[in-house]
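Visitor: Got a predicted structure plus its sequence, pasted below:
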Amino acid sequence: MDTGTHIVMGIALGGLALADPVVASHSITTTAVIAGTIIGSQAPDIDTVLKLRNNAVYIRHHRGITHSIPAVILWPLLISGVLWLIMPDANWLHLWLWTFLAVFVHVFVDIFNSYGTQALRPFSRKWVALGVINTFDPIIFGFHVVGLLFWMLGANPVPTFLIMYIIMVGYYILRFAVQKAVKNSVLHTIPDADEIIVAPTMKFFEWRVAAISKSHHYVGRAYGRSITVYDKFDRVSIPDSDLVTAALKDKNLSAFISFSPIYRWEITEHDQIFEVRLIDLRYRSNDYYPFVAVAHLNEDLEVVNSYTGWIFSEDKLHKKLDFTPL
């Protein structure tokens, strides 16, 4: 989920923690626990700082080790330990338990996005991405904001957030049902599809669609059960050539491949510079595919420059690559 949603989730869990008699009866423990749930709800996303290095490192590692099983165990110990040093009169056990819940909820809700997490590490590096909730879901965010407003206006936070989370469980179940209906509609529209990827948007009934058959890639949108196919590409394996082998060793292209489950490729030549471009088909926006990986190689098959990330125009891509086509 996005940062704002994780913050309101952390505050809501802090309010729900008042159901714990130990927390509710001790003001210092209350303060420590609310701090723990807020910090714990943010801690796994500390790997966002990797973006300061480069996109390749960020794409390969974001929501990786910081969202793993060892991290879910270690984050609460670290956070509760520091808070207990600051507030030694707080009950450490209950501080740790609620901080643990906040960290766990953060990682748990992230697996419902299309981006996903490596939540099964170290047992598996597979990305767990259920693809039923958009990274920012206005309904989930809105329910939390309403719950927090009720709390600010004097409502008891325990029943308020209990009711809210019961509604949230129902909402998640509904999203799975809608996703299944969309996949069935895609299969009806593209009966030869071997693999179907549907990704949520901020609109409840609108989904991004990408499908693979033995011969083609399909890209479209779903509006309820209505499927619109915008693009259809021949499915062609990337060439097994020295040029491609050299390009795929580049950190940007290898990071892209580790993340993208469905992409097409293009190879072009610009004045003795070869361009190898990989294009993720899941994120079509305004007739453009913004998530790409590009490498430029010279005649000696040396990578001159490369880039991976979100680019919404060719001009901006050329600036990132410091390249001007003739």
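Guide: That came through, no problem. Residues are numbered from 1 along each chain as shown.
Visitor: CA atoms for contacts and neighbours, from now on please.
Guide: Noted.
Visitor: which residues touch Arg277?
Guide: Residues counted as contacts of Arg277 (Cα atoms under 8 Å, 6 or more residues apart in numbering) are Trp265, Glu266, Ile267, Val292, Ala293, Val294, Ala295.
Visitor: wait, Ser226
Guide: Going by Cα under 8 Å, 6+ apart, the list of residues near Ser226 reads Ser185.
Visitor: Would you mind measuring from it to Ile273?
Guide: Using Cα to Cα, to the nearest Å, Ser226 is found at 43 Å from Ile273.
Visitor: circling back: looking at the contacts of Arg277, which two lie furthest apart in space?
Guide: Put simply, by Cα to Cα the two of the contacts of Arg277 set farthest apart are Ile267 and Val292, 13.2 Å from each other.
Visitor: So for these two, which residue has more residues nearby?
Guide: When Ile267 and Val292 are compared on other Cα atoms under 10 Å, the one with more neighbours turns out to be Val292, at 24 against 16.
Visitor: Please give me every residue in contact with the more buried one.
Guide: Counted by Cα under 8 Å, 6+ apart, Val292 has contacts Phe256, Arg277, Leu278, Ile279, Asp280, Thr308, Gly309, Trp310, Ile311.
Visitor: which one is the fifth one nearest to, not counting chain neighbours?
Guide: Ranked by Cα to Cα, 6 or more residues apart in numbering and with sequence neighbours excluded, the top spatial neighbour of Asp280 is Tyr263, at 4.3 Å.
Visitor: second one coming, line it up with the first:
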Amino acid sequence: MDTGTHIVMGIALGGLATLDPAVGPDTATAHAIMIGTILGSQAPDLDTVLKFRNNAQYIRNHRGITHSLPAILIWSLLITGTINIFSSHINLLHLWLWTLLAVVLHVFVDIFNAYGTQALRPFSKKWVALGVINTFDPFIFTAHIIGIIIWALGAHPGYTFLWMYAIIIGYYLIRFWHQKMIFRKVHENFDAVEEIIISPTMRFHKWHLAIMTEDRFYVAHVIEGKIILLDEFDRVPIPKSEVITAAKKDDNISAFLSFSPVYRWEISEYTDHYEVRFIDLRYRSKGYYPFVAIVQLDSRLEIVSSYTGWIFSEAKLRRKLDILPD
């Protein structure tokens, strides 16, 4: 989920904790837990600082080790220990339990996005992405804001957020039902379907699809239950060539390939250089596929420029590469 939603989830958990008999509504432990749940709801996303290094490191590691099973425990212990240094007369066990729940909830809700997490590490590096909830879901965020307002108006925070989470659970079940119906329609309309990658949008009745069949890629929207085909491409295996072998040595390309489950590729040969491009088909905006990896190699197959990340025009991509013209 986005940062704003994680923050309000942390506040909601802090309010929910007032139902804990060991906490109470207005105690030192309750105040410490509120700090713990807010920090715990944010901690796994500290890997965002990798963006300052480069996009390849960010793509390869975001929602990776920081969202793993060991990290969940480490985050909760670090936050609890830090709060304990500055607090007194608090129930340390319950502070840790509620902080742990906040970290667990952060990782858990991220699984429902199309981006997903590597939450099963160290047992598996597989990306777990259920594709049910958009990274920012207006309903979930608004529900939390309403709950916080009701609390501010004097309602009991524990019962307020208990009801709110009951409603949100129902919302998740509805989203799963919608997704199941879409999967069924895809299999009814396409032959030899091997994989369906579904990405929800901020609009309740709109979904994005990337479909892999035996010999084709299809990109489509689902709006109001109707599949609208946008693009289709031949599914051509990546060739085993010297150009591709050289391109895969680039950090940006290898990071992209480690993350993207469905993409097409292009090789362009010019007078004095080659250009290899990989295009993620999960994302489409105004007829453009903005998540790409591209590398330019000279005639000796030495890497001279590369880029991976989100880019929304060819002109901006050329400025990012800033080495060779096409």
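Guide: Great, that's in hand. Owing to the predicted nature of the structure, the values given are computational and were not obtained by experimental measurement.
Visitor: filter the contacts of Arg277 of structure 1 to the buried ones?
Guide: When the contacts of Arg277 of structure 1 are checked for burial by 16 or more other Cα atoms under 10 Å, the buried set is Trp265, Ile267, Val292, Ala293, Val294, Ala295.
Visitor: From those, pick the one nearest Val182 of structure 1.
Guide: If you rank the buried ones among the contacts of Arg277 of structure 1 by distance to Val182 of structure 1 using Cα to Cα, Val292 comes first, at 26.2 Å.
Visitor: Look up which helix or strand that closest one falls in, please.
Guide: Val292 of structure 1 is located in strand 291-297, with elements delineated by DSSP states H and E.
Visitor: What of Val229 of structure 1?
Guide: Using DSSP H and E, Val229 of structure 1 maps to strand 226-234.
Visitor: average gap between that strand and structure 2?
Guide: Between strand 226-234 of structure 1 and the corresponding residues of structure 2, superposition yields a mean separation of 0.7 Å, by mean Cα distance after the TM-score superposition for structure 1.
Visitor: Just confirm Ala129 of structure 2 contacts Ala114, I think it does.
Guide: Yes. Distance between Ala129 of structure 2 and Ala114: 5.2 Å, which falls inside the contact criterion (Cα atoms under 8 Å).
Visitor: Pick out whichever of these two has more residues nearby.
Guide: Neighbours per residue, other Cα under 10 Å: of Ala129 of structure 2 and Ala114, the larger number sits with Ala114, 23 against 20.
Visitor: Nearest spatial neighbour of that one, chain-adjacent residues omitted?
Guide: Gly131 is the one closest to Ala114 of structure 2 (Cα to Cα, 6+ apart), at 4.1 Å.
Visitor: By how much does stretch 70-78 of structure 1 deviate from structure 2 on average?
Guide: If you overlay the two and look at stretch 70-78 of structure 1, the average distance to its match in structure 2 is 0.7 Å (mean Cα distance after the TM-score superposition for structure 1).
Visitor: which residues touch that stretch?
Guide: Contacts to stretch 70-78 of structure 1, defined as Cα under 8 Å, 6+ apart, come from residues 40, 43-44, 65-66, 96-97, 99-100, 103-104, 107, 121-122.
Visitor: Out of the residues you listed, which end up buried?
Guide: Buried members of those, counted by 16+ other Cα under 10 Å: 40, 43-44, 65-66, 96-97, 99-100, 103-104, 107, 121.
Visitor: mean shift between the longest helix along structure 1 and structure 2?
Guide: When structure 1 is parsed with DSSP state H, its longest helix is helix 157-189. In the superposition with structure 2, the aligned residues lie an average of 1.0 Å away from helix 157-189 of structure 1, counting by mean Cα distance after the TM-score superposition for structure 1.
Visitor: Please pull up the helix or strand immediately following that helix.
Guide: Assigned by DSSP H and E, the successor of helix 157-189 of structure 1 is strand 195-200.
Visitor: The residue sitting nearest the centre point of structure 1: which element?
Guide: By Cα atoms, centre = their mean, the mean C-alpha position of structure 1 lies nearest to Tyr115, the distance being 3.2 Å. When elements are assigned from DSSP H and E, Tyr115 of structure 1 belongs to no helix and no strand.
Visitor: List the buried residues for stretch 254-267 of structure 1?
Guide: For stretch 254-267 of structure 1, using 16+ other Cα under 10 Å, the buried residues are Ser254, Ala255, Phe256, Ile257, Ser260, Ile262, Tyr263, Arg264, Trp265, Ile267.
Visitor: could the residues you listed go into CSV alongside distance to Val244 of structure 1 and secondary structure?
Guide: Compiled in CSV, these are given as follows (distance: Cα to Cα, whole Å; DSSP: H, G, I helix; E, B strand; the rest coil):
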residue, distance to Val244 of structure 1, secondary structure
Ser254, 11, helix
Ala255, 15, helix
Phe256, 14, helix
Ile257, 13, helix
Ser260, 17, coil
Ile262, 18, coil
Tyr263, 15, strand
Arg264, 13, strand
Trp265, 10, strand
Ile267, 9, strand
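Visitor: Mind putting those residues into a markdown table with distance to Ile139 of structure 1?
Guide: As requested, the buried residues of stretch 254-267 of structure 1 are arranged in a markdown table below (distance: Cα to Cα, whole Å):
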| residue | distance to Ile139 of structure 1 |
| --- | --- |
| Ser254 | 36 |
| Ala255 | 32 |
| Phe256 | 31 |
| Ile257 | 32 |
| Ser260 | 27 |
| Ile262 | 29 |
| Tyr263 | 31 |
| Arg264 | 34 |
| Trp265 | 37 |
| Ile267 | 42 |
